[in-house]
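Student: Sequence below, structure please.
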Amino acid sequence: MSAAPPAGSGTAEPGTTTRSRRRPVTILLCLAAFALTVDVLTKHLALLELSDREPVRLLGGAVYLSLTRNSGAAWSLGRDHTWIFPLIAVGVLGWIAWMARALRSVPWAISLGLVVGGVVGNLIDRIFRAPGWFVGHVVDMISVFDPYGRVFPIFNVADSALVCGVLLAVGLEFTGRQRDGTRAPADDHRRAGGKDGDRARDGDAARQAATTGEPGDTDGGRRDGA
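Tutor: Below is the predicted model of the structure:
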């Protein structure tokens, strides 16, 4: 007989009980490499084709290609403290590497792969681009609804990958999907809801017995009726 799972452990999704971490980690690394490659290539093309020219209008003005260099984060936040962004990036990568030790979920692998690709893409700019090591400016080139980023900050492929990965992670957390392939929170909520419902019904029966003198459905109700 197999040993029962420890109390409080998550309920494994179908097919995850013996799942190894090789496939999720492979997906994470491949997706991160793909996002990074696309980011590097688009930045290279932007520098070649968009330097010293007016923004390129696409999709009727919904999207513009407008080259800019950003020393800070979105909306140029922290532009006077560029050195702090590489430190944050290294910390994020270290945290993801630590979490990947228990990775068994493909959706989480996709989320973390997008985040890694986005973080590394912009980290390369911070380290190697002008004006110097670890204070480099990030190359951005995509602007929506305005050629100069007055509606939404100008961004790049790395930013898009990072945001998509974070949003996916939030969705996975809210739906109870764990990195090890379990879905414990949803099951716990259903069990807790059932227990609360039973207690509420027992309380109603007891109150009815106390007010009418008729036996209720619980032991407490029978005692009051007696």
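
Student: okay, CA-based contacts and neighbour counts for the rest of this
Tutor: Will do.

Student: Is Asp39 part of a helix or strand, or is it coil?
Tutor: Reduced to three states with DSSP: H, G, I helix; E, B strand; the rest coil, the structure at Asp39 is helix.

Student: May I ask you to confirm that it is in contact with Asn156?
Tutor: Yes - with contact defined as Cα atoms under 8 Å, Asp39 reaches Asn156; the gap is 7.2 Å.

Student: Start from the N-terminal end of this protein and give the strands.
Tutor: Counting by DSSP state E, the chain has these strands, from start to end: 56-58, 63-70, 138-144.

Student: Let me know which of the ones you listed is tucked in deepest.
Tutor: Each of the strands of the chain was scored by mean neighbour count; the highest is strand 138-144, a mean of 24, by mean count of other Cα atoms under 10 Å.

Student: contacting residues around Asp146?
Tutor: Under the criterion of Cα atoms under 8 Å, 6 or more residues apart in numbering, the neighbours of Asp146 are 61-64, 152.

Student: rerun at 7 Å
Tutor: Residues in contact with Asp146, defined by Cα atoms under 7 Å, 6 or more residues apart in numbering, are Tyr64.

Student: now the other sequence, so there's something to compare against:
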Amino acid sequence: MAARWMIWGAALSFLADQASKYLVIHWMGLDQRHRIDVLPPFLNFRYGENTGINFGLFGGGDEAARWILIALSAVICVVLAVWVCRGQDKSWGMQLSAGLVIGGALGNVADRLLYGYVLDFLNTSCCGIQNPFVFNVADIFIFAGAAGLIFFDGRRKKPA
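Tutor: Below is the predicted model:
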């Protein structure tokens, strides 16, 4: 199977995201407590409902925006999967990176379908800088996957 690493990356990142949200939000009761200091200031759990994209951008909270973001995420996942499968570079790194992006995006899509918003709970600060934003495990996978797509891109630049 040509896309084995992509499928594994997508499945594992999706499951890790959903499991972390269930554990922290529901099992640990962050949805009721709204804050849990884990290892302050480096790691804290703060409850967040994100109706927009990163950092709450485009977060109007209306139904049309919700469904547009769901559709956009689905289209991006399909285009990314087709691009990686049809590309000349089908290395494990490219496949895995695409899978991380796809699994993270689908984790956030699942939240939008289930709750109407994305559940965020991670807050990190360091070195006297107080970070007001929250994010989730899916966001980490999306970022890591995007970085991997750049890093593992096999196209070589031709010398001048």
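
Student: Could you tell me the TM-score of the two chains?
Tutor: Overlay of the two chains. TM-score (TM-score structural alignment, normalised by the length of structure 2): 0.83; 149 aligned residues with a Cα RMSD of 1.9 Å.

Student: what's the spacing between the residue nearest the centre of structure 1 and Arg126 of structure 1?
Tutor: By Cα atoms, centre = their mean, structure 1 has its centre lying nearest to Ala169, at 2.3 Å. In this structure, Ala169 of structure 1 lies at 25 Å from Arg126 of structure 1, with Cα to Cα, to the nearest Å as the measure.

Student: Val151 of structure 1 corresponds to which position in structure 2?
Tutor: For Val151 of structure 1, the equivalent position in structure 2 is taken to be Asn131, counting by TM-score structural alignment.

Student: Would you mind measuring from the residue lying closest to that match once chain neighbours are set aside to Leu57 of structure 2?
Tutor: Of all residues beyond its chain neighbours, the one nearest Asn131 of structure 2 is Ser125 (5.2 Å), with distances taken as Cα to Cα, 6 or more residues apart in numbering. Ser125 of structure 2 is 21 Å from Leu57 of structure 2, where distance means Cα to Cα.

Student: Also Pro41 of structure 2?
Tutor: Pro41 of structure 2 sits 25 Å away from Leu57 of structure 2, going by Cα to Cα.

Student: Of those two, which one has the most company?
Tutor: Pro41 (16 against 10; other Cα atoms under 10 Å).

Student: distance of the residue nearest to the more buried one when sequence neighbours are not counted from Phe133 of structure 2?
Tutor: The shortest distance from Pro41 of structure 2 to any residue that is not its chain neighbour, by Cα to Cα, 6+ apart, is 5.4 Å, and that residue is Ser125. Ser125 of structure 2 sits 10 Å away from Phe133 of structure 2, taking Cα to Cα as the criterion.

Student: Likewise for Tyr22 of structure 2?
Tutor: 20 Å.

Student: same thing with Ala147 of structure 2?
Tutor: Here the criterion is Cα to Cα. By it, Ala147 of structure 2 lies 21 Å from Phe133 of structure 2.

Student: what do you get for Phe45 of structure 2?
Tutor: Phe45 of structure 2 sits at a distance of 11 Å from Phe133 of structure 2 (criterion: Cα to Cα).

Student: correct me, but Gly52 of structure 2 touches Gly59?
Tutor: Yes - shown here, Gly52 of structure 2 and Gly59 form a contact pair, counting by Cα atoms under 7 Å, at 3.6 Å.

Student: Aligned to Asp125 of structure 1, what sits in structure 2?
Tutor: Correspondence of Asp125 of structure 1 to structure 2, assessed by TM-score structural alignment: Asp111.

Student: All the helices of structure 1, residue numbers only.
Tutor: 22-49, 84-99, 106-128, 157-174, 184-212, 219-225 (DSSP state H).

Student: Contacts only, for Ala138 of structure 2.
Tutor: 17, 104-105, 107-108.

Student: Show me which pair in the residues you listed is furthest apart.
Tutor: Within these, two members stand farthest from each other by Cα to Cα: Asp17 and Ala105, at 10.0 Å.

Student: Now check structure 1 for the residue matching Val38 of structure 2.
Tutor: For Val38 of structure 2, the aligned residue in structure 1 is Leu58 (criterion: TM-score structural alignment).
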